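Asks: Build me a structure from this.
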Amino acid sequence: MYETLEIELHKGVATVWMNRPEVHNAFNAQLIADLTAACRQLDADEAVRVVVLGGRGKSFSAGADLNWMKAAGQASEAENFADAMKLAGMLRALAEMDKPTIARVHGAALGGGMGLASACDICVAGEKAVFATSEVKFGIIPSAISPYVIRAIGERQAYRYFQTAERIAAARAAELGLAHEAVATEELDAKVAEIVDALLQGGPKAQAAAKALIRAVGNRPVSDAVVEDTARRISQLRATPEAAEGLTAFLDKRPAAWVPQA
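Replies: Have a look, this model is predicted:
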């Protein structure tokens, strides 16, 4: 269905493979459009519980396609703004999916590739993965990806890496909070599968609500409005059929109805 993607579906898990290996899965207009559409399609599919994003070939994603960047350099400001909005829209579609998302990172995750890894809820990196916000080397800035990278590594670290464009090894990415796990390359898929299995134990509506909760509460001071909002969110969920099933399953010592059967 998608020119630049392959999507595999297995027992509620959708693995989205960026499939431009000859250019290390670099972004162009088609890949941006395909990822935007795929995120929306998969988020609307009730059969999909978890989305894993990976890259075919040697890299996760090397950022912007050089030919695409060259064309952008010759385009008008209005045309550049339109392109930037499409990229920003794709990242937001990924970041705001109701479903849990995991970035499976191997090889290069540079520029926009680091943005994708940051926009996913969870990032698992192979030990040879390398990240960078490399934009300043091209005389530009990591603008569209900045909300997600800063969310992942914090402002203090962003001041360094946005300006130096230094390469960040997998172990360092884990120290920064960009990667949740940095594992041996041969263990990458096993670690992703382990996290997927943990995610499949949770209630789908509760997980979507948990993501919305983080967005609502993160980086806000504890105020009367925040306290009231958190109380309202839990009170609304307690009355749902999913919550009733979760409690009943726990008391009956059985898997909840949403847990895939072996």
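
Asks: only C-alpha atoms for contact and neighbour calcs from this point on.
Replies: OK.

Asks: And the strands in the stretch 151-262 of the chain?
Replies: 168-169, 181-183 (DSSP state E, counting those that start in this stretch).

Asks: can you pull the contacts of the closest residue to G112 other than its chain neighbours?
Replies: Here the nearest residue to G112 in space, its sequence neighbours aside, is G63; by Cα to Cα, 6 or more residues apart in numbering that works out to 4.3 Å. By Cα atoms under 8 Å, 6 or more residues apart in numbering, the contact list for G63 reads 25-27, 109-114.

Asks: Which of those residues sits closest to A184?
Replies: When the contacts of G63 are ranked by distance to A184 (Cα to Cα), A109 comes first, at 16.6 Å.

Asks: thinking again about what came up before, M1: which of the strands of the stretch 151-262 of the chain is closest?
Replies: Closest to M1 of those is strand 181-183 (Cα to Cα; 31.7 Å).

Asks: So which elements touch that closest one?
Replies: The helices and strands touching strand 181-183, judged by 3 or more Cα pairs under 8 Å, 6 or more residues apart in numbering; DSSP states H and E, are strand 122-126, helix 170-176.

Asks: Can you give the distance of the last one from its chain's centre?
Replies: Pointing back at helix 170-176 there. 17 Å (Cα atoms, centre = their mean, to the nearest Å).

Asks: Likewise for stretch 184-198?
Replies: The chain centre lies 16 Å from the centre of stretch 184-198; the measure is Cα atoms, centre = their mean.

Asks: One more, please, to line up against the first structure:
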Amino acid sequence: MSNPIADPLVEVPDFSPTSELVRIVATRAGAVTVIMHRPERKNAFNADLISALSEAFETLRGAEGVRVVFLRGEGGTFSAGADLDWMRAAVDRSESDNREDAFAMAHMLKQLWDLPALTVALVEGGAFGGGAGMAAACDLAIATAEAKFSFSEVKLGLIPATVSPYVVAAVGPRAARGLFATGQLFDADHALRIGLISEVVADAQALAAAQARISAEILACAPGAVADAKRLVSDVYAREIDHGLMEETAKRIAQARVSGEGQEGVRAFLERRKPDWAPGAD
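Replies: Next comes the predicted model:
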């Protein structure tokens, strides 16, 4: 498939989801934004939104030319977490039905986590429950100074189960225990201190500027190397640094050095030119 991402801020027909609850728009060549589109419910999750996000992530995973995927909510709120009507219906379902329902959320988060392109959450307003979990599942998360976060499930007698792998990976077990057990509301500065987000900006305008900056930065990076670098972190995290791991990492860099991207990147550097994946390359 040829790369359809060219014009700024236009919907991309080749990537258009079948649901109106999610929009995919191009921000510049190689960059797309996935927009949760339930502003009347503050982009709260229900089965339909989860399904639409799964479809979007599956489409983007196999798409040619996608270098960075931004995720945001329509209407000034990232996501209010679980939809009240969805929660109300869950009370009357069996454990088996609830398991199937919850697995759809778990699967959608894993699809986001597994995207080969860089993923960046753009957080405004609130990011609660599953919304905060989606921010944790992205490679980077940038929030405006007024953004608020919470994992408040315990206040309803529940637990943040499906988001927990991503939150624990982002903030560590001790911080996660405190956040999960208290359900406390916290601000963007605290989220930055514990590692849930990567950067705090002043307002929506600064958030748009950060998005443009990251879009430009990622285009200087080899797309295959970006995907491999993300996979490398998952594969080496928390492993003992033994002979086997040293052999594995040595093999990976050797493979990278003889790959097409590795050869092109080093040659371009030595020849003082841009590599062929970068804008403006000859």
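
Asks: follow-up on the earlier one: the residue nearest to G112 of structure 1 maps to what in structure 2?
Replies: Under the alignment (TM-score structural alignment), G63 of structure 1 pairs with G81 in structure 2.

Asks: F138 of structure 1 now?
Replies: Aligned counterpart of F138 of structure 1 in structure 2: L156 (TM-score structural alignment).

Asks: do I7 of structure 1 as well
Replies: Under the alignment (TM-score structural alignment), I7 of structure 1 pairs with I24 of structure 2.

Asks: same check, this time on A165 of structure 1
Replies: So A165 of structure 1 corresponds to G183, using TM-score structural alignment.

Asks: if I look at the residue positioned nearest the centre of structure 1, how far off is A243 of structure 1?
Replies: Centroid check for structure 1 by Cα atoms, centre = their mean gives C120 as the closest residue, at 1.3 Å. Counting by Cα to Cα, to the nearest Å, the gap from C120 of structure 1 to A243 of structure 1 is 26 Å.

Asks: likewise G203 of structure 1?
Replies: To A243 of structure 1, G203 of structure 1 is 8 Å away according to Cα to Cα.

Asks: The two: who's more crowded?
Replies: Taking other Cα atoms under 10 Å, G203 of structure 1 and A243 do not tie; G203 has more neighbours (19 against 16).

Asks: What residues does the residue mapped onto the more buried one from structure 2 make contact with?
Replies: Aligning on TM-score structural alignment places G203 of structure 1 opposite A222 in structure 2. When contacts are counted by Cα under 8 Å, 6+ apart, A222 of structure 2 touches 261, 265, 277-278.

Asks: how near is the aligned partner of R233 of structure 1 in structure 2 to F269 of structure 2?
Replies: R233 of structure 1 maps onto R252 in structure 2 when the alignment is built from TM-score structural alignment. Going from R252 of structure 2 to F269 of structure 2 by Cα to Cα gives 21 Å.

Asks: G125 of structure 2 now?
Replies: 42 Å.

Asks: neighbour-wise, which of these two wins?
Replies: G125 (21 against 11).

Asks: what about the helices in the stretch 151-282 of structure 2?
Replies: 164-171, 173-182, 188-194, 204-218, 223-236, 243-258, 260-270 (DSSP state H, counting those that start in this stretch).

Asks: Can you state the mean residue-to-residue distance of the fifth one versus structure 1?
Replies: Between helix 223-236 of structure 2 and its aligned stretch in structure 1, the superposed structures give an average distance of 0.4 Å (mean Cα distance after the TM-score superposition for structure 1).

Asks: buried residues in that helix?
Replies: For helix 223-236 of structure 2, burial by neighbour count (16 or more other Cα atoms under 10 Å) applies to 223-227, 230.

Asks: Looking at the residues you listed, which is nearest M87 of structure 2?
Replies: Within the buried residues of helix 223-236 of structure 2, proximity to M87 of structure 2 (Cα to Cα) peaks at K230, which comes in at 34.0 Å.

Asks: number of nearby residues for the residue lying closest to that closest one once chain neighbours are set aside?
Replies: Spatially, and ignoring its direct neighbours in sequence, K230 of structure 2 is nearest to P116 (7.5 Å; Cα to Cα, 6+ apart). For P116 of structure 2, the neighbour count with other Cα under 10 Å is 24.
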